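> Compute the structure for the input listed below.
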Amino acid sequence: MLKNNILKNFYSTHSEQYILASLILYNNSWNDIYYFLSIDNFFFKNHQIIFSIILEFLNLNIDFDIYSIYNRIKIYSNFNFLNYLNYILQKTPNPYNIVYYAHIIHNMYLLRKILLFSNNIVNNILKSEKLNISEMLFNIELNIFDIIKDHLKEKSDSYLLSNIFNKYFLDKNFLKNFCISTGFKDLDNIIKKISGGDLLIVAGRPSMGKTSFSLNIAKNVSDKYSLPVIIFSMEMSSNQILLKFLSCILNEDQDFINKTLNSEILNNFNKNYLKLIYSLKIFIDETVNLNIIQIYTKCKFLIKEHGSLGLIIVDYLQLMNSTNPSQNRVLEISEISRSLKCLAKELNVPIIAISQLNRNLESRTNKRPLISDLRESGSIEQDADIVLFIYRDEIYDSKNLLNKNIVEIIVSKHRNGPLGTTNLYFFDDKSKFSDF
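Here you go, the predicted structure:
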């Protein structure tokens, strides 16, 4: 067990008293620290009680002083709060230092969480006769993610308009990495490329080419921008994804590659093809039933290793696990889609999430998808910045040769621009899309 005296180095009595006194004397100073300081950040129970009463007044937008706090708090008769409040107010704090002391309190709180969490890991290992390593690692990831979320509260989400203007127009590196092209000219003309932080949903019925379309974008991003791309493939194996990439790059039928390609034949291919294959920074993760915490951890590791990340692809959204399992799958999918959007914003990386459609459209005469066709949609359409539907008329009317190899990309939602439809050529046997 963790000894109590170890924690004595991980709290600051002075800082906690300073914050409480500042808030009592200068109510408006709360505006400087509201975005990260919370009740559990305080170490002492008495300080938590005082701070909770202060929050009540702040939330009701009522001015308060030492006496209004005491009148609300005097039900706690086991402690002389009035004398204590008078004592801390004698410190006459300077409100301009409130952020500094609030950071001390918050950082001490995070260190206590890390210390207690680490101690629990050690105790569980020592006490358990039979360890479930996978379960233990998942719990570690969960706790680390929780601590990271608390730490990220410190970052202000508010930026002065002039600072945003300067960054947008004057920072060349910012402009250079601000958008990525899909690789398809007409589609880019509609959606104006994809920005960091965007959640893009690619949806369609089976056999429409959703995965191949996303892989074509991945190849373009890695090749054109020399940026790493990670593909979370929960349905296909890494070998199947490899075959799709080889087929697209080498412009050969997948069956031919799968049955006849060996190292000797491969050496006879155009060296430029081989150079491209070896230059692509594309990572394939075939772990099944991933949750958002695992995806976050893997992406952060790649960013740490390679300095950046150009694109994240999730294939597909409905195969992900929720971190809060429930009997209502729609609510779980809603939580997953919100988490993917938050992850895209946090990492400033676009995410393409492939999604299934329900069978309702099969009963319609016009089988082109609508937003309402998103399977277990929940809040997918609300969280997404862009929703693209892939539709192949030849699947339903194979006798009409005019439809052969033609795919409609239907932009059904575009948060920052127009809607529309564009056509692409799709060679299914080669997993290859090209401009119409």
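> hey, let's count contacts and neighbours off CA atoms from now on
Noted.
> who's in contact with Gly209?
Shown in contact with Gly209 (C-alpha atoms under 8 Å, 6 or more residues apart in numbering): Ile390, Asp428, Ser431.
> Next step: these restricted to strands.
Ile390 (DSSP state E).
> what's the closest of the contacts of Gly209 to Val229?
Ser431 (18.2 Å; C-alpha to C-alpha).
> And for the closest one, the neighbour number?
Ser431 is flanked by 24 other residues according to other C-alpha atoms under 10 Å.
> ok, now how distant is it from Asp253?
9 Å (C-alpha to C-alpha, to the nearest Å).
> same check, this time on Ile410
27 Å.
> Who has more neighbours out of the two?
Between Ile410 and Asp253, counted using other C-alpha under 10 Å, Ile410 has the larger neighbour count: 22 against 18.
> here's the other one to compare against:
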Amino acid sequence: MTEPDEALEAGGRQVPQDVPAEQAVLGGMLLSKDACAQVLEFLRGNDFYRPVHERIFSVIQDLFGSGVPVDVVSVHTALMESGDLSRVGGGAYLHTLIASVPTAANASYYARSVYDRAVERRLIEAGTRLVQLGYTGSRGTSRSTDDLATLAQQAVFEVTAREQAEDFNALADMLQPTVEEIEAAGKRGGEMVGVPTGFTDLDRLLNGLTPGQLVLVAGRPGLGKSTLAADVARHAAIRAGQASAIFSLEMSKVEIVMRLLSAEARVPLHVLRSGQLSDDDWSKLAKCMGEIADAPLFVDDTPSMNLMHIRSKAQRLRQRHDLRLLVVDYLQLMTSPKRSESRQQEVADLSRGLKLLAKELHIPIIGVCQLNRGPEQRQNKLPQLSDLRESGSLEQDADVVILMHRDDYYDKESARAGEADVIVAKHRNGPTDTVTVAAQLHLSRFVDMAIV
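Coordinates of the predicted model:
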């Protein structure tokens, strides 16, 4: 599809480009909505070497962004309406693009090749500008050598920089939308805007879990931090109908579902594990399964997940099922694909990555964390923010930190047996407080004690 000398520089050298990969990318996007979503995450129109490919990509991008199904027919129609159909080779070329790729599954792989070649071309352009700056210098101009160095740095930075002007807004442009949001909140009459936790007092304090928040639920082993996180996901999915996902690095799918059934059917967990159910237990279980079967709750128990895996899976769930809440259990079991100087630095990278993912997907993410032995060394056993294990960055990155505490965990004769304190130790957007809930851990759940 290229002329013999189209990809040659004046010096006869090959310009970095991969036309077959460009065709494979576009063909994959014409075949699959998922391929469109994956490619559009990082590829832009000006990454394509051939202008006709850039034009086709722009049409696909516009259709996908408008919610219109992307296929040969819709793209053909859009190109015909814009008068560009003949310029890109007509409808026959669109079918050539589809024929160039056997499966849409590899679209992101080919997109990476297209992007890499684009970066190489920009490097050549930046190098040319640097050479020109070096020859021109500051002679006969008002520019100093410091100015030249700044221009050179800018040229190199622009190689991989993306045009994201929409990320920056003047204050005058943001005032009206902010006032509108305040007015909308007033019209809701105090109605919660975030994902409900299922605990009345906690929802009043936090106004639900807000999209973009990183919420840490931390505690010593056995205090019920995983149970609380699962309770929130269970309530969001089953009661509120909001798609939720649990990525568990500690428990298997079967164990998680067994805990969920125990909580919903009110059949003790140890009875489910033993299989010694009475007729009444089986009846409760059957009724429960019928009620929750269609709940939008997803579970992944892949061991040794790293941030890249979590990001990829969460993005797919967001695209396919409108994911509204993600639970990662638990953070210190995650691994980092890149080498870090220490475990503390690795955990810092992971917590920062989860915070950025929450903002990117516009959902709250609950990260379950272990506390160190600090509470056990104090007289009152109450946990503190400083007890967050392995990294102070956990406290820094989190919008909300919830610490779990149970008196009867340390004192079996406690007058508060059966109660648990959900301590909101950090709340970036509001007050901190302690919410008391009932601990029914034999049923793998906590129960609201608020008086409505």
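> Please enumerate the helices of the stretch 101-250 of structure 2.
Using DSSP state H, counting those that start in this stretch, the helices found in the stretch 101-250 of structure 2 span residues 107-136, 145-157, 171-187, 200-206, 225-234.
> Is the residue nearest the centre of structure 2 part of a helix or strand, or is it coil?
Nearest residue to the geometric centre of structure 2 (C-alpha atoms, centre = their mean): Leu357, 3.6 Å. Per DSSP: H, G, I helix; E, B strand; the rest coil, the local secondary structure of Leu357 of structure 2 is helix.
> Go ahead and confirm Leu130 of structure 2 touches Gln154.
No: using C-alpha atoms under 8 Å, Leu130 of structure 2 is not in contact with Gln154; the gap is 10.2 Å.
> So for the two, which sits in the more crowded spot?
Each of Leu130 of structure 2 and Gln154 has its neighbours counted (other C-alpha under 10 Å); Leu130 has more, 19 against 13.
> name the element the aligned partner of Leu340 of structure 1 in structure 2 belongs to?
Counting by TM-score structural alignment, Leu340 of structure 1 lines up with Leu354 in structure 2. Element membership of Leu354 of structure 2 [criterion: DSSP states H and E] is helix 343-361.
> List the buried residues of that helix.
If you call a residue buried by 16 or more other C-alpha atoms under 10 Å, then helix 343-361 of structure 2 has these buried ones: 344-359, 361.
> elements contacting that helix?
Taking 3 or more C-alpha pairs under 8 Å, 6 or more residues apart in numbering; DSSP states H and E as contact, the helices and strands that helix 343-361 of structure 2 lies on are strand 214-219, helix 307-321, strand 365-370, helix 393-397.
> What is the burial count for Pro337 of structure 2?
Applying other C-alpha under 10 Å, we find 12 residues neighbouring Pro337 of structure 2.
> Next, it: secondary structure please.
Following three-state DSSP, Pro337 of structure 2 is assigned to coil.
> ok, it touching Asn306?
Yes: with contacts counted by C-alpha under 8 Å, Pro337 of structure 2 reaches Asn306, the gap being 6.6 Å.
> about what we covered before: could you look over the helices of the stretch 101-250 of structure 2 and pick the most buried one?
Most buried of these by mean neighbour count (mean count of other C-alpha atoms under 10 Å) is helix 225-234; its value is a mean of 25.
> re earlier: let's have the helices and strands packed on helix 343-361 of structure 2 in TSV, adding distance to Val232 of structure 2.
TSV is the format used below for these (distance: least, C-alpha to C-alpha, whole Å):
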stretch	distance to Val232 of structure 2
strand 214-219	11
helix 307-321	18
strand 365-370	9
helix 393-397	21
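> would you turn those into a markdown table with mean neighbour count and distance to Glu291 of structure 2?
Formatted as a markdown table, those follow (neighbours: other C-alpha atoms under 10 Å; distance: least, C-alpha to C-alpha, whole Å):
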| stretch | mean neighbour count | distance to Glu291 of structure 2 |
| --- | --- | --- |
| strand 214-219 | 29 | 28 |
| helix 307-321 | 16 | 20 |
| strand 365-370 | 26 | 25 |
| helix 393-397 | 20 | 37 |
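> To Ala111 of structure 2, which of those lies closest?
Of those, the one closest to Ala111 of structure 2 (C-alpha to C-alpha) turns out to be helix 307-321, at 15.8 Å.
> who are the neighbours of that closest one, in terms of helices and strands?
Using 3+ C-alpha pairs under 8 Å, 6+ apart, helix 307-321 of structure 2 is in contact with helix 343-361.
> ok, 10 Å please
helix 33-40, strand 244-248, strand 297-300, strand 325-329, helix 343-361 (3 or more C-alpha pairs under 10 Å, 6 or more residues apart in numbering; DSSP states H and E).
> Where in structure 1 does the shortest one align, residue-wise?
Pointing back at strand 297-300 of structure 2 there. Aligned by TM-score structural alignment, strand 297-300 of structure 2 falls on residues 282-285 of structure 1.
> Give me the contacts around the matching stretch.
For stretch 282-285 of structure 1, contacts defined as C-alpha atoms under 10 Å, 6 or more residues apart in numbering pick out 215, 218-219, 221-223, 226-234, 236-239, 241-242, 295, 298, 302, 310-314.
> ok, 6 Å please
Identification of contacts with stretch 282-285 of structure 1 by C-alpha atoms under 6 Å, 6 or more residues apart in numbering yields Pro228, Val229, Ile230, Ile231, Phe232, Ser233.
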